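[1] fold the stuff below for me.
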Amino acid sequence: MGRKGCCSALVLLLFNIVAWIEAEVQKTIYFPSQKMTWDKARRYCQTYYIDMVTWDTVDPNLLTTWLLEKDFTKVWIGLHQDPEQSLVWRWIDVKTGEGLTGDDVSGSRDWLLGQAVGASCGSYNSITKKWENALCFLEMSFICYADNLVVVTENKTWEEALDHCREMTNGSFKYDLLSVTNASDYGYVSDRIYGATTNEVWTGLRFLGGEWWWSDRETLDHQEMLPDCPSQWQHCGTFSKYNTTSWTSRDCSERRNFICSYEEIVSQEEKQDSKSG
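    Predicted coordinates:
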């Protein structure tokens, strides 16, 4: 059981093309109008968004369609040659914002290697649908991404964390403690909370009426991931920076960091227009 994310769309905003991708954890890809070297492009993405796009943050087919529609042929992506192993290529690591400790993609069929000596940065060709190595000092278009998550590095009880998230709600966006109803997002969330100052962070999980519920009123699909009869105080759920396979029940009065999520507020009129359209 889960919610739908934002509908797919393309809009022109401040000279950037913005594309909302449908997902449980909503991710947004950005095509800045500038052309930069690989290193400058990555610093730009980290400064204004989260990082450069990697293949676990986008739908490659949808991305290719958008690139072709907007006449983007070759773009920088978050792929780089391992500085210590010349034959190994890796995705960038969003955990630290530094280094290249992501999965080794050297043997992938998606590769179309060039012949340039010292071409240690990765790009994507939307026409061939292949990754290509290129000289890092070349200036070309690039792709960044962001999401709808906010990691708060303040220590609060579960109730205080819930109030903190909800008090961030404004006229445009509704905030809440994070509800993750898609198991495929677990690894991504684990990476995103890497900068938390506590090993575990509060999420929107709460034990009520004999069941585990998310704060957005969705039940946890895999109830067996948490005790079906937790002790009197351990009625709140956390997620670990180091364990991406399960949740943990904790005493709701403990104080730790937490993760919020937000979604755009849609009026009843807009909802009705969307349905009729």
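
[2] going forward, measure contacts and count neighbours with C-alpha atoms only.
    Noted.

[3] and the gap between residue 132 and residue 37?
    15 Å (CA to CA, to the nearest Å).

[4] more crowded one of these two?
    Set side by side, residue 132 and residue 37 show unequal neighbour counts under other CA atoms under 10 Å, the larger going to residue 132 at 23 against 17.

[5] what residues does the helix or strand hosting that one touch?
    Element membership of residue 132 [criterion: DSSP states H and E] is strand 130-134. Residues outside strand 130-134 that contact it (CA atoms under 8 Å, 6 or more residues apart in numbering): 110-114, 116, 119-125.

[6] which residue packs closest to residue 191, ignoring adjacent ones?
    By the measure of CA to CA, 6 or more residues apart in numbering, the closest residue to residue 191 outside its immediate chain neighbours is residue 95, 5.0 Å from it.

[7] SS state for the one you found?
    Residue 95 falls in the coil class when you classify it by DSSP: H, G, I helix; E, B strand; the rest coil.

[8] and this one, please, so the two structures can be compared:
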Amino acid sequence: VDQFSKCCFMDCQLYEFHYINENKTWTEAQQYCREKHTDLVTVTNMTDMKRLINISAGKMKEAWIGLYDETHGNRTWYWSLPGVEFDESETNWKTGEPNDGVGSKVIYQNCVIVDKNLKWIDTDCQSSNHFLCYNDKVILIKEKKTWKDALTYCRDHHHDLVTITNMDDQKWIQEKVKNASTDYVWIGLHYAWTLHFWFWVSDEVVSYENWASCPKMDDCDMSGAMETRGRHKWLEKKDSETFNFICSKY
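    As a prediction, the model looks like this:
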């Protein structure tokens, strides 16, 4: 039984964040998150930070995130989650950070915490802090299937083919599809030929769109796929083509 209380303070469609109010070193926190959730949190856009600031104000102490540096000297930051690149243009360092501490004695501070305002601070990886885990609600299936077979697989083994309702969801999926073995991946977007409109298999309204060009509206047996390279745009593809695909877990 988990004896430590957890506050889930971000819950969107594709991933959720958890604040764990137990003191652990960065490595211990990483191990905990990987065993009980997915990993320490990866913050890949400022929208995540703004949402966390709005919800977590006054509710959390300084907490580890999944950002670390393996070197002693030239800074090269990495996210704990494999395959996600660190983007210098989307950082949220507190003024003066990262600084390896203060004073004449250099102490290598190779791990990162966030303060109550979600500003990033480098600190000693062996210090004890609360931490932030997240659960990933989507999974890339690196098997080649038709759209209908992909849909069946997702519904039999997970929940459904993925639905993308906003730009944040799109960015999250873009990171996933970079590891695909095909040029496109199926998503849960299908064309109703008799009604002449596109729809998500989850019954969500197609409000956010990311088409490479206006999709055809005069052909049957078409579904939506995302580019795994380039700009990760959506294209209509024949259902009979075979690609990797993205499932939602729940």
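
[9] tell me how the two chains score on TM-score.
    The TM-score (TM-score structural alignment, normalised by the length of the second structure) is 0.77; 237 aligned residues with a CA RMSD of 3.3 Å.

[10] farthest-separated two in the contacts of strand 130-134 of the first structure?
    In those, the most distant members under the criterion CA to CA are 110 and 116, with 18.4 Å between them.

[11] between those two, which is the more surrounded one?
    residue 110 (14 against 10).

[12] show me what the more buried one aligns to in the second structure.
    The equivalent of residue 110 of the first structure in the second structure is residue 94 (alignment by TM-score structural alignment).

[13] list the contacts of its match.
    Residues in contact with residue 94 of the second structure (CA under 8 Å, 6+ apart) are 119-121.

[14] before we move on, back to that, in the second structure, point out the residues matching the strand holding residue 132 of the first structure.
    Aligning strand 130-134 of the first structure against the second structure (TM-score structural alignment) gives residues 119-123.

[15] for the stretch 101-250 of the first structure, what spans make up the strands?
    Remark: strands assigned in the stretch 101-250 of the first structure by DSSP state E, counting those that start in this stretch are 121-125, 130-134, 141-142, 144-147, 149-156, 173-177, 200-208, 211-214, 236-240, 247-250.

[16] which of those strands sits closest to residue 275 of the first structure?
    Closest to residue 275 of the first structure of the strands of the stretch 101-250 of the first structure is strand 173-177 (CA to CA; 20.8 Å).

[17] gap between the residue mapped onto residue 177 of the first structure from the second structure and residue 227 of the second structure?
    Residue 177 of the first structure is assigned residue 161 in the second structure as its aligned equivalent, the criterion being TM-score structural alignment. Applying CA to CA, the value for residue 161 of the second structure to residue 227 of the second structure is 16 Å.

[18] now swap in residue 1 of the second structure and tell me
    With distances taken as CA to CA, residue 1 of the second structure is found 42 Å from residue 227 of the second structure.

[19] next one: stretch 58-69 of the first structure to chain centre, how far?
    Counting by CA atoms, centre = their mean, to the nearest Å, stretch 58-69 of the first structure is centred 17 Å from the centre of its parent chain.

[20] for stretch 126-135 of the first structure, same thing?
    Stretch 126-135 of the first structure has its average C-alpha position 23 Å from the chain's average C-alpha position, going by CA atoms, centre = their mean.

[21] same question for stretch 194-207 of the first structure.
    16 Å.

[22] can you check stretch 33-40 of the second structure too?
    Relative to its chain's centre, stretch 33-40 of the second structure lies at 13 Å (CA atoms, centre = their mean).

[23] cool, stretch 62-79 of the first structure as well?
    Its chain's C-alpha centre and that of stretch 62-79 of the first structure lie 19 Å apart, by CA atoms, centre = their mean.

[24] how many neighbours does residue 158 of the second structure have?
    The burial count assigned to residue 158 of the second structure is 16, neighbours taken as other CA under 10 Å.

[25] separation between it and residue 137 of the second structure?
    Separation of residue 158 of the second structure from residue 137 of the second structure (CA to CA) stands at 10 Å.

[26] follow-up on the earlier one: so residue 1 and residue 227 of the second structure - more neighbours on which side?
    Neighbours per residue, other CA under 10 Å: of residue 1 of the second structure and residue 227, the larger number sits with residue 227, 20 against 3.

[27] quick revisit: common neighbours of residue 158 and residue 137 of the second structure, please.
    Between them, residue 158 of the second structure and residue 137 share these contacting residues under CA under 8 Å, 6+ apart: 248-250.

[28] of those residues - the most surrounded one?
    residue 248 (21 neighbours).

[29] what about it, distance to residue 107 of the second structure?
    If you go by CA to CA, the gap between residue 248 of the second structure and residue 107 of the second structure works out to 43 Å.

[30] now residue 49 of the second structure
    Counting by CA to CA, the gap from residue 49 of the second structure to residue 107 of the second structure is 28 Å.

[31] contacting residues for the spatially most central residue of the second structure?
    When CA atoms, centre = their mean is applied to the second structure, the residue found nearest the centroid is residue 172 (4.4 Å). By CA under 8 Å, 6+ apart, the contact list for residue 172 of the second structure reads residue 14.

[32] against residue 16 of the first structure, how distant is the equivalent of it over in the first structure?
    Taking TM-score structural alignment as the alignment basis, one finds that residue 172 of the second structure is matched in the first structure by residue 188. Relative to residue 16 of the first structure, residue 188 of the first structure is positioned 25 Å away (CA to CA).

[33] try residue 218 of the first structure
    Residue 218 of the first structure sits 35 Å away from residue 16 of the first structure when distances are taken as CA to CA.

[34] likewise residue 48 of the first structure?
    Per CA to CA, residue 48 of the first structure is found 12 Å from residue 16 of the first structure.

[35] specify the local secondary structure of the aligned partner of residue 41 of the first structure in the second structure.
    Across the two structures, residue 41 of the first structure finds its equivalent in residue 29 of the second structure, going by TM-score structural alignment. Reducing the assignment to helix, strand or coil with three-state DSSP, the entry for residue 29 of the second structure is helix.
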